[in-house]
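Trainee: Next come a sequence and a model predicted from it.
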Amino acid sequence: MSSMPTQKIHAVMLSISSQDLHSLNTLRLPSRALACVTLEDTGQLPELSALAQQYPQVHVLGGGSNMVLAPKIGGLTVRVRLPGIRLISESDDAWLVEAGAGEVWHDFVRTCLDQGWPGLENLALIPGTVGAAPVQNIGAYGVEVGSRIDSVLAWHIPQGRMHCLDASECRFAYRDSLFKHAEPGTWLITAVRFRLPRQWRPVLDYPDLQKHPLLARATSTEQGDSAPAGPTARQIFDAVCDIRRAKLPDPRELGNAGSYFKNPVVSTTQWEALHAHHPALPGYLQTDGRWKLAAGWLIDQCGWKGKRLGPVGMHTRQALVLINYGGAQATDVLALEEAVRADVRERFGVELEREPVAWGQP
């Protein structure tokens, strides 16, 4: 990990105010940050570090797509709105592309494809910002963002210094990273650098992609050719968007945080025992010899798909997605979470873990 000198840039001073967060979290939970600032320029970072010393907690807010917010959020909340997309360099092997933490993730993926930089198409339509992507190590349809990251520029708030962490230092794992384990308020990601391969190959491991009409046609032999034509990155992007729109509700219409539970990973012994009793249980062998289970299948088998508990419920088309049907608070969400976890634990002996981060005391 290398530290970097702070650029002395004239920036507008940070303004502290109370902030209604109801429209700034995709679960649409009523919440208010008692003290909030908006970070729009890296020149504001030294001021932010000085300000943070006055508060017992610091929360960093991106797109609000992966959190359960209590009605009141104490401490200091920092809304990250750092913009910018640029090509840093290119070589025979890859393009090195940097994006500001405040960029909308899906828009960034689309911009990369528009510029002819493939590699992120499987991660299309994931809500949130670029800066939040490394924290959760977002992933979908066979690709995790950590596999495409070259380095992360992050401000260490207590130290008041910028650091450049390479991918190995970020300690990426399934829905996990260094940033998730650090004390809240330690790191603020300002930009992410992606290494996107020139020798691009499509990732089509998931059945949903293989069965999509657009990709099925692209991989079939056409007009007597001896080899499949193969899909383009843009075709995969479009297919992923189609699949996600068909399976997942739009947060603007139904409050949700995407996949609410992680897919559990179990030992080979536990997998063999589960599979013997439940032959239809989907399982995916991991590189470390363990097995990843489909949390949505487990939840569905427990009867929670489409089932409601007060103002919240699990979605009718995707049992992994927790829905706010209107009027819910954090306590309603956490009560449903515990009910689902208890049923899966009792029936399968498997412990589910929440993906979103909970802020404040419900």
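Mentor: Cool, got the structure.
Trainee: Every contact and neighbour count from this point should use C-alpha atoms.
Mentor: Will do.
Trainee: wouldn't Gly327 be in contact with Pro311 here?
Mentor: Yes: look at Gly327 against Pro311 with Cα atoms under 8 Å: they come within range, at 6.3 Å.
Trainee: okay, pairing it with this:
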Amino acid sequence: MAQSLQPFHTFSLPSQCPQISVITDNRQLQQQSFSLPFCILGEGSNTVFLNDYQGVVIKMATTGITVTQRVHDYLLEIAAGENWHQLVAYTLKQGMPGLENLALIPGTVGAAPVQNIGAYGVELAKFVEYVEYFDIASKQFIRLSAEQCEFGYRDSIFKHGLKNKAVITKVAFALPQLWQPELSYGPLQQLEQVTPQAVFEQVIKTRNSKLPDPYVLANAGSFFKNPIIANALLNELLLVYPQLPHYYYDGEHHKVAAGWLIEQAGLKGHRIAGIEVHQQQALVLVNHGNSRGSDLVTMVKYIQQQVWQRYQIKLQHEVRLINGDAEYLINLEEPA
């Protein structure tokens, strides 16, 4: 009997699947069949089902937090199903700061390493000690060091070499006892009192002012990656758009703000069916309802085309799109 996927992803497009398997104990994975197409899901805040899914949705709902105090840091070992923001709040309450810049990012701990979540100058990779995963082929639990995870900007081995081969079951973080704040991003530079709690509260305030609550207005958070462009292109663009926000990436590249590009292209409020470029933050697409996956695909392609025509920059979507029984990448079709 088909089950609705609408409550299982925050973009809330109407879709169904034949089976949803909820994992509350990692040992269930050893009995779980992976012979059909499958999709691993946390809270569905970075995944959109464009239409009916033809396989099994495996929802990780395991819980558990273990803390070990070491000489210079705290080792936190966290089950994949734990809520990310609640973990950040817990660490501050326990006097173990470090993750406060990553407050209010939706989703689970197990989903966080897949795209190496980041915000306000901090990336998850900075704190990862190891990631444990269930290897589907061998049915063994394997640990990778942070280096073995091959973290990059919104990237990891779980998007490449281990894609569809692994289910993340636990993530371990090392939080230094000597706290060093990261205040490089705008709103954090204005803080009068610099404490972990103050940073935490400012990040929440900033995110709430820009990003709609997905449980009030359906969305999947930041929809596009901030593009990394060559310095030569950046210099050309700055001559025309001197206000373009840009951040050092490496000696030959800078990262530019995708939301700014979309907004300056005049796309805020642009709507296709019930899909809209959010009025407060152009990086977010919202779903007012009465929408289908095809409407979202049309919107993404339109945004990509407009940004390309204006800036010669290719936008890539950060959100995972599931179409039928597989992941679907919407790539810009360059005009001839």
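Mentor: Cool, got the structure. Note that this is a predicted model, so its numbers are computed, not measured.
Trainee: With neighbour numbers in mind, choose between Gly327 and Pro311 of structure 1.
Mentor: Pro311 (15 against 12; other Cα atoms under 10 Å).
Trainee: counterpart of the more buried one in structure 2?
Mentor: Counting by TM-score structural alignment, Pro311 of structure 1 lines up with Gly274 in structure 2.
Trainee: how about the helices of the stretch 151-300 of structure 2, start to end?
Mentor: Assigned helices in the stretch 151-300 of structure 2, in chain order: 186-189, 196-210, 231-240, 258-264, 293-311 (criterion: DSSP state H, counting those that start in this stretch).
Trainee: most packed of those?
Mentor: Of all the helices of the stretch 151-300 of structure 2, helix 258-264 carries the top mean neighbour count, a mean of 21, counting by mean count of other Cα atoms under 10 Å.
Trainee: Please tell me which residues of structure 1 that one aligns onto.
Mentor: Going by TM-score structural alignment: helix 258-264 of structure 2 matches residues 295-301.
Trainee: ok, now stretch 4-19 of structure 2?
Mentor: Stretch 4-19 of structure 2 maps onto residues 20-35 of structure 1, going by TM-score structural alignment.
Trainee: mind checking the end-to-end distance for the matching stretch?
Mentor: End-to-end span of stretch 20-35 of structure 1 (Cα to Cα, to the nearest Å): 10 Å.
Trainee: Give me the residues contacting that stretch.
Mentor: 16-19, 63-77, 251-252, 254-257, 323-324, 327-330 (Cα atoms under 8 Å, 6 or more residues apart in numbering).
Trainee: ditto for stretch 241-253 of structure 2
Mentor: Contacts of stretch 241-253 of structure 2 (Cα under 8 Å, 6+ apart): Ile228, Ile229, Ala230, Asn231, Leu237, Leu238, His254, Lys255, Val256, Ala257, Trp260, Leu261.
Trainee: 7 Å - rerun?
Mentor: Contacts with stretch 241-253 of structure 2, where a contact means Cα atoms under 7 Å, 6 or more residues apart in numbering, come from Ile228, Ile229, Ala230, Asn231, Leu238, His254, Lys255, Val256, Ala257.
Trainee: I only care about these that end up buried; give me the ChimeraX line for that.
Mentor: Buried residues among the contacts of stretch 241-253 of structure 2 (16 or more other Cα atoms under 10 Å), as a ChimeraX selection:
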select :228,229,231,254,255,256,257
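Trainee: In strands only, show me the contacts of stretch 241-253 of structure 2.
Mentor: Judged by DSSP state E, these include Ile228, Ile229, Ala230, His254, Lys255, Val256 as members of strands.
Trainee: which residue in structure 1 lines up with the first one?
Mentor: Translated: Ile228 of structure 2. Aligned partner of Ile228 of structure 2 by TM-score structural alignment: Val265.
Trainee: Setting the sequence-adjacent residues aside, check what's closest to its match.
Mentor: In space, and not counting its chain neighbours, Val265 of structure 1 is closest to Lys292: 4.3 Å by Cα to Cα, 6 or more residues apart in numbering.
Trainee: go on, Ser259 of structure 1?
Mentor: Val321 (4.9 Å).
Trainee: Show me what that neighbour aligns to in structure 2.
Mentor: Per TM-score structural alignment, Val321 of structure 1 is aligned with Val284.
Trainee: show me the contacts for its match.
Mentor: Gly221, Ser222, Phe223, Val277, His278.
Trainee: List of residues touching stretch 86-98 of structure 2?
Mentor: Stretch 86-98 of structure 2 is contacted by residues Leu99, Glu100, Ala103, Leu175, Trp179, Pro196 when judged by Cα under 7 Å, 6+ apart.
Trainee: That stretch corresponds to what range in structure 1?
Mentor: Residue span in structure 1 matched to stretch 86-98 of structure 2, by TM-score structural alignment: 107-119.
Trainee: what comes up buried for the matching stretch?
Mentor: So for stretch 107-119 of structure 1, counting by 16+ other Cα under 10 Å, buried means Phe108, Val109, Arg110, Cys112, Leu113, Trp117, Pro118, Gly119.
Trainee: how far off helix 233-247 does the one helix or strand the fifth one maps to point, in degrees?
Mentor: This points to Leu113 of structure 1. In the assignment (DSSP states H and E), Leu113 of structure 1 maps to helix 105-114. Computed with axes from the mean of the first three to the mean of the last three Cα atoms, to 10 degrees, the direction of helix 105-114 of structure 1 lies at 160 degrees from that of helix 233-247.
Trainee: how close does helix 105-114 of structure 1 sit to structure 2?
Mentor: Mean deviation of helix 105-114 of structure 1 relative to structure 2 after superposition (mean Cα distance after the TM-score superposition for structure 1): 0.7 Å.
Trainee: Which residue numbers in structure 2 does the following helix or strand past that helix align to?
Mentor: Remark: after helix 105-114 of structure 1, the chain's next helix or strand is helix 133-136, criterion DSSP H and E. The aligned range for helix 133-136 of structure 1 in structure 2 is 112-115, by TM-score structural alignment.
Trainee: distance between the matching stretch and the chain's centre?
Mentor: 7 Å (Cα atoms, centre = their mean, to the nearest Å).
Trainee: Next: stretch 189-207 of structure 1.
Mentor: With Cα atoms, centre = their mean as the basis, stretch 189-207 of structure 1 stands 15 Å off its chain's centre.
Trainee: just stretch 112-126 of structure 2 next, same as before
Mentor: 8 Å.
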